[in-house]
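K.L.:
Fold the stuff below for me.
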Amino acid sequence: MNRLSLNQITTKTWSVPEAVAGCAESGVEWIGLWRDKVAETGVQETAKLIKDHGLKVSSLCRGGFFTNVTPEGSFVDGLAETKTALDEAAQLGADVLVLVVGGIADNDLSGSRQQVADAIGALAPLALERGVRLGLEPLHPMQCAERSVLSTVDQALAIAEEHPTEAVGVVIDEFHVWWDPRIEESIAKASGRIAGFHVCDQLVPLTDTLMGRALPGDGPINHRHLRACVEAAGYTGPIEVEVFNTALWQRPGAEVLAAVITSYQTHVQ
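P.N.:
Below is the predicted model of the structure:
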């Protein structure tokens, strides 16, 4: 299990101390942190907890929203927030800062994508200084309007390739890209640029474009196939189990983590 990482959203009710202790007790060596949870505990205290428990941070979620469009409709200075997130990621020892780039601004899709490209251009030098890789995560097309104008790995890769590999990469999240008829070719093209691999399944029927996720094995996604693709493209890093699911969140954190481990071993490993 030395590659399994618990993405903190999967055990949403757990605080940072609870999630860190749960991982350490269960033999999970990696954790993917969320900034809101880190803020509750504090960046320095979180970093200390990670070190004291012998864990490693696979990613920090999230930066982005460079179009200043959020699902809530509130304004956010995405560039400034992401600079702060980069500093936090560096303090936490995170390998990657995951980016959700923002939805469509002013009904201008191409212009919105250019805003994202411009923001990455401004941030890449800072990422190099901090030693944290920017991870562009394309989201399912149904989330294009409010969350991400990048819907495919190819679109994310086109921006990433303009910058040093160690500064900008792409995050492959199964829920968002498994449907793409070009996914095998896109992953192969991303060789050396894959900054993260997130696994989960899709509920059938799909109940919600955000929350309609399940643990690996409870849906149609071929996890071993996609894992083989990312590994053939050179990715050997941590594999995050990231599940947005309200029913799962109602269960005790330790029970959820045990289910994560079982599903990972059975359907991904």
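K.L.:
contacts and neighbour counts: CA atoms only from here.
P.N.:
OK.
K.L.:
And the strands in the stretch 51-200 of the chain?
P.N.:
For the stretch 51-200 of the chain, the strands defined by DSSP state E, counting those that start in this stretch occupy 56-64, 96-100, 133-136, 168-173, 194-199.
K.L.:
Relative to Ala247, which of the ones you listed is closest?
P.N.:
strand 194-199 (18.0 Å; CA to CA).
K.L.:
Give the next helix or strand downstream of the closest one.
P.N.:
strand 201-202 (DSSP states H and E).
K.L.:
elements contacting that next one?
P.N.:
Here strand 201-202 touches helix 174-177, strand 213-214, going by 3 or more CA pairs under 8 Å, 6 or more residues apart in numbering; DSSP states H and E.
K.L.:
now the ones you listed as JSON lines including distance to Thr84 and mean neighbour count?
P.N.:
Converted to JSON lines, the helices and strands packed on strand 201-202 look like this (distance: least, CA to CA, whole Å; neighbours: other CA atoms under 10 Å):
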{"stretch": "helix 174-177", "distance to Thr84": "26", "mean neighbour count": "22"}
{"stretch": "strand 213-214", "distance to Thr84": "29", "mean neighbour count": "24"}
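K.L.:
Can I get those in a markdown table including distance to Gln265?
P.N.:
Shown next, in a markdown table, are those (distance: least, CA to CA, whole Å):
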| stretch | distance to Gln265 |
| --- | --- |
| helix 174-177 | 17 |
| strand 213-214 | 15 |
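K.L.:
tell me the most buried of the strands of the stretch 51-200 of the chain?
P.N.:
Burial of these is given as mean neighbour count (mean count of other CA atoms under 10 Å); strand 133-136 ranks first at a mean of 30.
K.L.:
Another for comparison:
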Amino acid sequence: MNRFSLNQATTKRWPLDELVAGCVSAGVPAVGLWREEVAAYGLDKAATLVREAGLQVSSLCRGGFFHEEDWYDNNRRAIEEAATLGTDTLVLVSGGLPGKSRDIDGARRHISEAIGALVPDARAAGVRLAIEPLHPMFCSDRCVVATLGQALEIAAPHPADAVGVCLDTYHLWWDDQVWRHIDEAGRQGRIAAFQLADWITPLPAGVLLGRGLPGTGCVDLRRFATAVRAAGYEGYVEVEVFHEDVWSRPGPEVLAEAYAGYRAFAA
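P.N.:
Have a look, this model is predicted:
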């Protein structure tokens, strides 16, 4: 279990203090946290909670959304929050097209420039920016970075310990180029986070909530885990799932199934 992490999104309705207690009871070493839930609980209070429980924070989600007007201040706050929580990884979801724009190339250029502007703040805080590509269906409103190759291009001008990438199986499983890009990311030392989730069919009406626990869908999760391990990644494997049916179940039950899926496909 020493590389398993439960991402807070998987048990969205499990209160943070109960989640932490449940992870400690189950022997889970790490949690991935979300800014909204941390803010609702209280940043300093949450940092004290996980620290005193002996848990590591594998990542904080999310920074990014660079199409918003206050992107710089918001991301600086996110970097500070990550440092306060004791994690060295801030996951970035880049954001979609601004306003009524159709200029996707321009949006990607802006993201590259924005990340460059944040690098000094991130390095000063000891926090690594992890660019997460999302499935192309989210390009318009959530993330114009749709492939691992695009994420690596944006990261390329910056030191690997400052800007890395987050690999999420749900978002990358469709791409036949992903295997060479995983190898490239490993050679560059840029794999900052690895998240495990399955693709279930049919997708629900809200496609963002169409993730399944490992083993419930069609993704070759073992191939991903093997490729990421071969690329040299030795960090935590987060199980991160968004689905109403999963959220409606008791937290300890979901945790147990998430860990079983991790054991089956990624341990």
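K.L.:
What does the TM-score come to for these two?
P.N.:
Once superposed, the chains reach a TM-score of 0.96 (TM-score structural alignment, normalised by the length of the second structure), with 262 aligned residues with a CA RMSD of 1.0 Å.
K.L.:
who wins for proximity to Thr152 of the first structure among the strands of the stretch 51-200 of the first structure?
P.N.:
strand 168-173 (9.5 Å).
K.L.:
Trace Ala145 of the first structure over to the second structure, please.
P.N.:
In the second structure, Ala145 of the first structure lines up with Ser140, judged by TM-score structural alignment.
K.L.:
Isn't that match up against Ser94?
P.N.:
No. If you go by CA atoms under 8 Å, Ser140 of the second structure and Ser94 don't touch, sitting 11.1 Å apart.
K.L.:
Can you pick out the residue with more neighbours from these two?
P.N.:
Ser94 (31 against 17; other CA atoms under 10 Å).
K.L.:
how about that one, what's its match in the first structure?
P.N.:
Ser94 of the second structure maps onto Val101 in the first structure, with residues paired by TM-score structural alignment.
K.L.:
mind checking how far its match is from Ala122 of the first structure?
P.N.:
Between Val101 of the first structure and Ala122 of the first structure the computed distance is 14 Å (CA to CA, to the nearest Å).
K.L.:
repeat for Gly54 of the first structure
P.N.:
34 Å.
K.L.:
Over to Glu185 of the first structure?
P.N.:
On the measure of CA to CA, Glu185 of the first structure and Ala122 of the first structure end up 29 Å apart.
K.L.:
Just the buried residues of the host helix or strand of His225 of the first structure, please?
P.N.:
Using DSSP H and E, His225 of the first structure sits in helix 223-232. By 16 or more other CA atoms under 10 Å, the buried positions in helix 223-232 of the first structure come out as His223, Leu226, Arg227, Cys229, Val230, Glu231.
K.L.:
wait, what's in contact with the residue nearest the centre of the second structure?
P.N.:
By CA atoms, centre = their mean, the second structure has its centre lying nearest to Val91, at 5.2 Å. Shown in contact with Val91 of the second structure (CA atoms under 8 Å, 6 or more residues apart in numbering): Ser59, Leu60, Cys61, Arg62, Gly63, Gly64, Leu129, Ala130, Ile131, Glu132, Cys166.
K.L.:
Buried ones in stretch 128-147 of the first structure, by neighbour count?
P.N.:
Buried residues in stretch 128-147 of the first structure, counted by 16+ other CA under 10 Å: 128, 130-141, 143-147.
K.L.:
gap between it and the chain center?
P.N.:
The chain centre lies 8 Å from the centre of stretch 128-147 of the first structure; the measure is CA atoms, centre = their mean, to the nearest Å.
K.L.:
For it, measure first residue to last.
P.N.:
26 Å.
K.L.:
Next: stretch 26-45 of the first structure.
P.N.:
21 Å.
K.L.:
And that stretch, how far out from the chain middle?
P.N.:
That offset, for stretch 26-45 of the first structure, works out to 14 Å (CA atoms, centre = their mean).
K.L.:
Which residues does it contact?
P.N.:
1-9, 15-17, 20, 23, 46, 54-62, 85, 88, 91-92, 238, 240, 258.
K.L.:
Of those, which belong to helices?
P.N.:
The helices, defined by DSSP state H, take in Val16, Pro17, Val20, Cys23, Thr46, Ala85, Glu88, Gln91, Leu92, Ala258 from the contacts of stretch 26-45 of the first structure.
K.L.:
and of the residues you listed, the nearest to Leu203 of the first structure?
P.N.:
Ala258 (20.0 Å).
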